[in-house]
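**Student:** Predicted model follows, preceded by the sequence.
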Amino acid sequence: MIETDFLVIGSGIAGLSYALKVAQHYPEKKVLIITKTRIDETNTKYAQGGIAGVTDFEHDSYEKHIQDTLVAGDGLCNPRTVEIVVTEGPARIREIIDWGTRFDKDSEGDFKLGKEGGHSEFRILHHKDVTGKEIERALLETVGKQKNIQIIKHWFVLDLITQHHLGYLVTKSTPDIECYGVYALDQQTNKIVKILSRITLLATGGNGQAYRTTTNPKIATGDGVAMVYRAKGRIENMEFIQFHPTALYEPGVSPSFLITEAVRGDGGILRNSKEEAFMERYDQRKDLAPRDIVARAIDSEMKREGTEHVWLDCHHMDNAKFIEHFPNIYAKCKSIGVDVATQMIPVAPAAHYSCGGIKVDEWGRTSINNLYACGECSSTGLHGANRLASNSLLEALVFSHRCFLDGIARVDSVAFKENVPDWNAEGTTEPAEMILITQSGKELQSVMSDYVGIVRTHVRLQRAMKRLDLLHEEIESLYETTAVSPQLCEVRNLITVGYLIVKEAAFRKESRGLHYNTDYPKKSVILQNIVL
């Protein structure tokens, strides 16, 4: 058994910035970070474009950023949350700069600000085309200097510990569900350890691996969302899965390499197989329309012409500046035989970001006491039906700070729970055939990609639900009889996430933001956030 004052699950921008703050505020208290793989293998590391924030008040304003966010969210943003994130964001950005994050500057020492789809002004701070990796580096270096932070790698968190594990019946109607910690699998010893904590933060990232084609790394399996749902916590807006319009098209390659929206912000133009610049037919903002519109436009062009990708044309751009701003994109394209100076880049949409997740209030508190969530696994109300580009890193910083403020005010009033039982693995055996697990994962990805993608229909959603019911039944049978493994638990979590996406998509009988159902092409003035 392990006891810790603050337990952080996940080591991306949300988890690390939170852990750093609570450790610095309470140097005498224990802070434990758990990650299921390497400490730097997070969704944060793969964020290319940058972080949005108002820093140039001569040309930009909070009001403009707020309005851009609300427009992108298509009527489902929480206005109070949007105001909080936009106005508190610049202070949080200054903190990570103080911790060593290096954003690109011009010759005069001013930040080079980028512009992406849906933004009315240049406000994106970036570090070339590896902004997330640079933020992760700076945070890890600073966290490493804190003596009261312990990092445990290659541990897989299985479940949240609540009253359920003490023998009580817990349902969604149960008042005051409490989190006492987690059960975690030490992947090196195969031992399951009970970790008790006063305060627990979920910063577990997204769920892109529910889809066959995604920009997310292999670790993005919706673990936090699935755990909270099993613990009878509240989940919302899972139907709003953002497909990034421009992932590099490489058949059979997963995860897909992201071609950041900043390329279009710098002048890249989308063209179809006839080399026509088609975005003007879909939106007056052309290539810089919000992501939901651009992704649907690309999907429409591909289906109309029977192609598997469109083209991103950059050959008219200054090649030296392209290489300076996007060195990794340039090198990646070069590695597959594409010279961006003379050739167009093949791109297609890929699952990229979950706008919904664990429902939290404005302090990051979940519906389960002493449990917080921030980053992509959470649903704060910022993104609504569609996330504005580069708002995700900003949201993670603002809400990790708010979780920190609320957590330090509560931690001394929370006692460790006694008499929590050890994990019960009685009656389970080693899996006879791993194919039963891996094939279930492939089937899930096929169902989600074919039936619950960019464009949906009532019939597709019905089919998806029937197939997910069967997958759920099969994987639960395995889970009850088989010794737990990361592979089994990840597939189980993904099936749960898939169910939530389909269930909430079926409830939303309208088309709004990232949820486009051809049976209900118009928006509704009645439907708001759907909570399960």
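**Tutor:** Noted; the coordinates are in hand.
**Student:** going forward, measure contacts and count neighbours with C-alpha atoms only.
**Tutor:** Fine.
**Student:** So the residue lying farthest from the centre of the chain, which state does it fall into?
**Tutor:** Distance from the centre of the chain peaks at residue 427, with 35.7 Å (CA atoms, centre = their mean). When classified by DSSP: H, G, I helix; E, B strand; the rest coil, residue 427 comes out as coil.
**Student:** check contacts around it.
**Tutor:** Counting by CA atoms under 8 Å, 6 or more residues apart in numbering, residue 427 makes contact with residue 481.
**Student:** ditto for residue 126
**Tutor:** The contact partners of residue 126, by CA under 8 Å, 6+ apart, come to 49-51, 103-104, 112-114.
**Student:** Put this next to the first one:
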Amino acid sequence: MHTQHQYDVLIIGSGAAGLTLALRLPVPVRVAVLSKGPVQEGNTWYAQGGISAVLDQRDSIESHVQDTMDAGAGLCDPDVVRFTVESGPEAVQWLVDMGVAFTREHSSPENGFHLTREGGHQHRRIIHAADATGKAVETSLIEAVRARDNIDLFEQHIAVDLITAERIGEASNRCLGAYVLDRSSGRVEVFRAKCVTLATGGASKVYLYTSNPDTSTGDGIAMAWRAGCRVANMEFNQFHPTCLYHPQAKSFLITEAVRGEGGKLLLPDGKPFMQRFDTRCELAPRDIVARAIDHEMKRLGIDHVLLDISHKSAKFIHKHFPTVQQRCLELGIDITREPIPVVPAAHYTCGGIPTDMKGHSDVENLYVVGESACTGLHGANRMASNSLLECLVFATSAAADIEARLANHPMPPELPEWDESKVTDSDEEVVVSHNWDELRRFMWDYVGIVRTDKRLERALRRVATLQLEIEEYYGNFRVTNDLLELRNLVQVAELIIRSAQMRKESRGLHYTLDYPKPDDQHPPRDTILAPQKASREPGHNVAVGKVEQLQIAPRQGRA
């Protein structure tokens, strides 16, 4: 028997949400942070744009609230939006105090911060560190975490599944810890904790083309679903309008701020086209811009459009977009002289595990923060740069709630070890790689920017076949990182498809040719899926989540 890890708080995920939560907890609290790769390998590190907050006297809380509500297409929770926006300035100040080097006007410490503007915002309210804000934020947070004696950081550790009391024979469904694969040793270890937090990010890797790193495989959403949590609004997958189109430029995002600072979208013949789709042109919300690009690509049979910022001075471009400029130069594109070839790509999961404003999920002692959560902030479409803001605000509120609860939470008892008595090493890894490719391709083709009932039906049939193959494989062979990610992705794919099938309208990020307009006859409602009770699997101490209940519910259906 291996020694079981024991902590007050277990945080699964090491991006802005997870590290902020760890740092907001007081020093006496013993915290474990799991990172399934190197600590910086996540969406936060690659976030270019910035953090939206009301930091200018010409801006207002009311304006930020209204912009967020407008982008969310009727599905934002007004109380959550206001709470988030009002908490924004303090969250940004905390990062400043942590040493994050945000860009200032005229590069002088005596000057205020430079604020940029992005799609959907009426004002300049995006504080940023050039065009590498996520890297600056994550670097400061990692340094602070490494300096704290009460926080242990476990890199190369991927969670397999949550351990709940129900799964070990108790009546209550509370979270006790997690089974975790140490990728270095190949051994599955037990982590038990008074409170567990999922901060694992989104699931955009379910699509063939994505701006996200390889780690964005919906792990937290899938694990929470199998543990008994509902999921909400999974049909709302945001496609970023502008990813660099180049065979060597995997997942490289062209920040929204390029358009915010005057970048123009052009057809191959140099003609602009956004004015035909929205009066806000390039500054329309992302769903409108992504659909416009997708429409033009299909109409003309082209594989990309162009984004041109070359009318700005070379000095301006180098100051504001050094990361974009450098990466494009490496690929032979001089953005000071020529436009950038771009395509839409899956970028953000607006749905997730329903939580309240303190991060509570449906399972006791299980919190969810960041992109894995569905807080009610984003509604049917996330507004640009509200994502890092959400991570900071809800990690802070969850930390305060966890701190208040810890004194009354006993440490879980010794938990059952991971059972490998009925499994062997795989001799057919090709099954995993083949299923991975098939899943991502048909999700792109059938459940992408534009959907139809027929496409969704086809996708669901293929998901069902893959699920059978993957569960059989999972039940017979020792787990690997690729297998765990594939298992989670196929579960999330099913949730996305079923959610999309339920929404008989087009709203926000969900656009279907069969129902091209919003349903204005009824109040906007969330899509809620509920799992069946957990069940044992042969050879493993985990459960499979199956869809039991599907409903369109009003916003108060959240936890």
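**Tutor:** Yep, that arrived. If you're wondering where the values come from, they're calculated on a predicted model, not measured in any experiment.
**Student:** which one of the contacts of residue 126 of the first structure has the most neighbours?
**Tutor:** When neighbours are counted by other CA atoms under 10 Å, residue 50 leads these with 31 neighbours.
**Student:** which residue lines up with it in the second structure?
**Tutor:** Alignment note: residue 50 of the first structure maps to residue 50 in the second structure; criterion TM-score structural alignment.
**Student:** Which residue, other than its chain neighbours, is closest to its match?
**Tutor:** residue 128 (4.4 Å; CA to CA, 6 or more residues apart in numbering).
**Student:** which one in the first structure is aligned with the one you found?
**Tutor:** Match for residue 128 of the second structure (TM-score structural alignment): residue 126.
**Student:** try residue 113 of the second structure
**Tutor:** Using TM-score structural alignment, residue 113 of the second structure pairs with residue 111 in the first structure.
**Student:** Then residue 233 of the second structure?
**Tutor:** In the first structure, residue 233 of the second structure lines up with residue 237, judged by TM-score structural alignment.
**Student:** Show the contacting residues for that match.
**Tutor:** 355-357, 379, 384-385, 504, 529-531.
**Student:** and if you look at residue 506 of the first structure?
**Tutor:** For residue 506 of the first structure, the contact set (CA under 8 Å, 6+ apart) comprises 458, 461-462.
**Student:** Looking at those residues, state which has the most neighbours.
**Tutor:** residue 461 leads the contacts of residue 506 of the first structure on contacts (other CA under 10 Å) with 22 neighbours.
**Student:** what does it align to in the second structure?
**Tutor:** Per TM-score structural alignment, residue 461 of the first structure is aligned with residue 456.
**Student:** who touches the strand or helix carrying its match?
**Tutor:** Following DSSP states H and E, the helix or strand that holds residue 456 of the second structure is helix 453-476. Contacts of helix 453-476 of the second structure with the rest of the structure, by CA under 8 Å, 6+ apart, involve 422-424, 432, 435, 439, 442-443, 446-447, 483, 486-487, 490-491, 493-494, 497-498, 500-501, 512, 514, 537-540.
**Student:** Check stretch 358-373 of the first structure too.
**Tutor:** If you take CA under 8 Å, 6+ apart as the criterion, stretch 358-373 of the first structure is touched by 81, 176-180, 198-203, 224-225, 228, 233-236, 374, 377-380, 399-400, 402-403, 406, 531.
**Student:** same deal with stretch 322-341 of the second structure?
**Tutor:** Residues outside stretch 322-341 of the second structure that contact it (CA under 8 Å, 6+ apart): 130-132, 244-246, 248, 254-255, 304-314, 317-318.
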